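Asker: show me how the following folds:
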Amino acid sequence: MPLSPGQLEEIEAQRNQTAPTRRVVAPGMEAHLYTAHPVLDHGFVRVIDYMGDDAAICQAARVSYGKGTKSVQNDEGLIRYLMRHWHSTPFEMCEIKLHVKLPVFVARQWIRHRTANVNEYSARYSILDREFYIPAPENLAAQSEVNNQGRGAALEGEEAARVLEYLKADSARAYDHYEEMIGQDGQQGLARELARMNLPANIYTQWYWKVDLHNLFHFLRLRADAHAQYEIRVYADALCKVVADWVPFAYRAFEDYRLGAVTLSAQMLACLRRMLAGEAVTQENSGLTAREWREFQAVLAD
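Answerer: Model (predicted):
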């Protein structure tokens, strides 16, 4: 269960509170505020706070104090221009603060995005919950034969059952020993900051993560991509839905020019021009490496 009854009561109390304000609010984001969106088996993402909206992006780009005579159509066109030409600063005027519950191994991927403010649950001070990420059978996959950091076909039958049993048993045993080590019933008990090193990487942690929209889009471009690891991609997918409601103009531009777009190298672009001119281009005469050629073919196939 991602949230305890006490946490659900706390969220409901937060959502029932209102406060008068002169600052801009985004109706789409107000609907998400404090709500926990489940991810994986025990995880979630929820919005704690935010600043700005589509209009704030345009205001920063125009360096004005209001909408002036600009229409909604002008705003969307401006945002698309900014996204298309990589003018990132106006997007930094919007910020979001999230509460995220996620497995430790996913957190280690996530934290590589260093352009955010993070405060994580302290296992030196507090005791971690007995909650582990155990993949659904369809997400147990073999090592890819062509990608050293990717997955191949799903494991089946006895092999899948054996792997799931290992994951469950090892997680339970590690946590049992963790509890025994920190226990003070008839013993001093090992310090929590030391006992935590025995816990597996699939145990859940939590953090507050605050980031501006420009850097959030960079995160989503990488982590919502079809090639991203499934366990972090589902978090990115959940965030995409939130951002689409928060800044709809900016998100549509992001989908068109980043998430749903591709980048071609100069050599790939030259190959494409040759193909359009009717020339038969092969890997051997393309000037591309075998891997670049495969990636180029994948782009054309899409």
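
Asker: contacts, neighbours, all on C-alpha from now
Answerer: Will do.

Asker: how about the nearest residue to the residue nearest in space to the middle of the chain, chain neighbours excluded?
Answerer: In the chain, the C-alpha nearest the mean C-alpha coordinate belongs to Ala236, at 3.1 Å (CA atoms, centre = their mean). Nearest non-adjacent residue to Ala236, counting by CA to CA, 6 or more residues apart in numbering: Ala224, 5.1 Å away.

Asker: so what's that neighbour up against?
Answerer: Arg233, Val234, Ala236, Asp237, Leu259 (CA atoms under 8 Å, 6 or more residues apart in numbering).

Asker: another for comparison:
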Amino acid sequence: MDVELVQQLATDDMICMAARVSTIGNKVQERDEQKDRGLINYLMRDRHGSPFEHGALTFRISAPIFVVREFMRHRAGMSYNEESGRYRQLEPVFYIPDDKRPLVQVGKAGAYDFKLGTFGQWWTTDEAMRTAYAVAWEQYQHMLAEGVAREVARSVLPVGTYSTFYVTCNPRSLMHFLSLRTKTDDATYKSFPQVEIQMVADQMEDEFKRLMPMTHAVYVEHGRVAP
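Answerer: Presented below is the predicted three-dimensional model:
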């Protein structure tokens, strides 16, 4: 999974300035790290969410189509643009999990876990995916060579095909996304994301932590609940 932060305007200071305008109007705000942290803690604790909407982070993400579709379930505060198989020939880049990706589901939906599986199961998965991808790509190329429109030919490509998209979000919507697409022991509300989308979410969280260390720390302290 390839995640790149390409543009950002997101700081802890902006959260505090947005929150304090309600009480001080157009007065100049003085920076005080201890008071700022206390304010962010109060906003997060009591779920005063609107100050966390002042900021923007834009990511370019390349991931399998099944991850992209799962990602785009998140709509509030998210803006998307994705490459189109109608307008360009897609690239032969396909997802194949490595031998550390759990393969065997245990339990039931909503309360299940995964185990690694055997070497034989991994080998079967790897071989089946490579075979299916090779056949699908061959047929895709064949249709294009025969003059079939790209928007029709792409139908044979599997959801393991990589796609690239841009997503822009504010810090509040990013925290909501992370609360659902990461799996951690310190979360108030446990989430069970698919491994592949968590691989994307983890990289996005690294950037969030780097850009807004105070907000991120308070978010974690309060059980990773978006305000």
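
Asker: tm score of chain vs chain?
Answerer: The TM-score (TM-score structural alignment, normalised by the length of structure 2) is 0.88; 214 aligned residues with a CA RMSD of 1.7 Å.

Asker: quick one on the thing from earlier: just give me the match in structure 2 for the residue nearest to Ala236 of structure 1.
Answerer: Matched to structure 2 by TM-score structural alignment, Ala224 of structure 1 sits across from Thr182.

Asker: need the counterpart of Leu128 of structure 1 in structure 2.
Answerer: The equivalent of Leu128 of structure 1 in structure 2 is Leu90 (alignment by TM-score structural alignment).

Asker: what strand or helix carries that match?
Answerer: Under DSSP states H and E, no helix or strand contains Leu90 of structure 2.

Asker: that one - how many residues pack around it?
Answerer: 18 (other CA atoms under 10 Å).

Asker: equivalent analysis for Gly66 of structure 1, please.
Answerer: For Gly66 of structure 1, using other CA under 10 Å, the count is 13.

Asker: contact partners for the residue nearest to it when sequence neighbours are not counted?
Answerer: Here the nearest residue to Gly66 of structure 1 in space, its sequence neighbours aside, is Gln59; by CA to CA, 6+ apart that works out to 6.7 Å. Each residue near Gln59 of structure 1 by CA under 8 Å, 6+ apart is listed here: Tyr65, Gly66, Lys67.

Asker: would you list every one of the helices in structure 2?
Answerer: Using DSSP state H, the helices of structure 2 run over 12-24, 33-45, 65-71, 119-145, 150-153, 171-181, 195-211, 213-221.

Asker: could those go into JSON lines alongside distance to Glu4 of structure 2?
Answerer: Shown next, in JSON lines, are the helices of structure 2 (distance: least, CA to CA, whole Å):
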{"stretch": "helix 12-24", "distance to Glu4 of structure 2": "21"}
{"stretch": "helix 33-45", "distance to Glu4 of structure 2": "27"}
{"stretch": "helix 65-71", "distance to Glu4 of structure 2": "15"}
{"stretch": "helix 119-145", "distance to Glu4 of structure 2": "26"}
{"stretch": "helix 150-153", "distance to Glu4 of structure 2": "28"}
{"stretch": "helix 171-181", "distance to Glu4 of structure 2": "15"}
{"stretch": "helix 195-211", "distance to Glu4 of structure 2": "8"}
{"stretch": "helix 213-221", "distance to Glu4 of structure 2": "19"}
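
Asker: out of the ones you listed, nearest to Arg86 of structure 2?
Answerer: Minimum separation from Arg86 of structure 2 across the helices of structure 2 (CA to CA) falls at helix 150-153, 4.3 Å.

Asker: enumerate the positions of that closest one that are buried.
Answerer: Within helix 150-153 of structure 2, the residues that count as buried by 16 or more other CA atoms under 10 Å are Arg150, Ala153.

Asker: same check, this time on stretch 171-188 of structure 1
Answerer: Ser171, Ala172, Tyr175, Tyr178, Glu179, Met181, Ile182.

Asker: contact partners for the equivalent of Ser79 of structure 2 over in structure 1?
Answerer: With TM-score structural alignment as the criterion, the equivalent of Ser79 of structure 2 in structure 1 is Asn117. For Asn117 of structure 1, the contact set (CA under 8 Å, 6+ apart) comprises Tyr208, Trp209, Lys210, Val211.

Asker: what do you get for Ile40 of structure 2?
Answerer: Applying CA under 8 Å, 6+ apart, the residues contacting Ile40 of structure 2 are Ile15, Cys16, Met214, Thr215, Val218.

Asker: check contacts around Glu151 of structure 2.
Answerer: Gly85, Arg86, Tyr87.

Asker: quick check: the alignment partner in structure 1 of it vs Phe105 of structure 1, distance?
Answerer: Glu151 of structure 2 maps onto Glu193 in structure 1, with residues paired by TM-score structural alignment. Distance, Glu193 of structure 1 to Phe105 of structure 1, using CA to CA, to the nearest Å: 18 Å.
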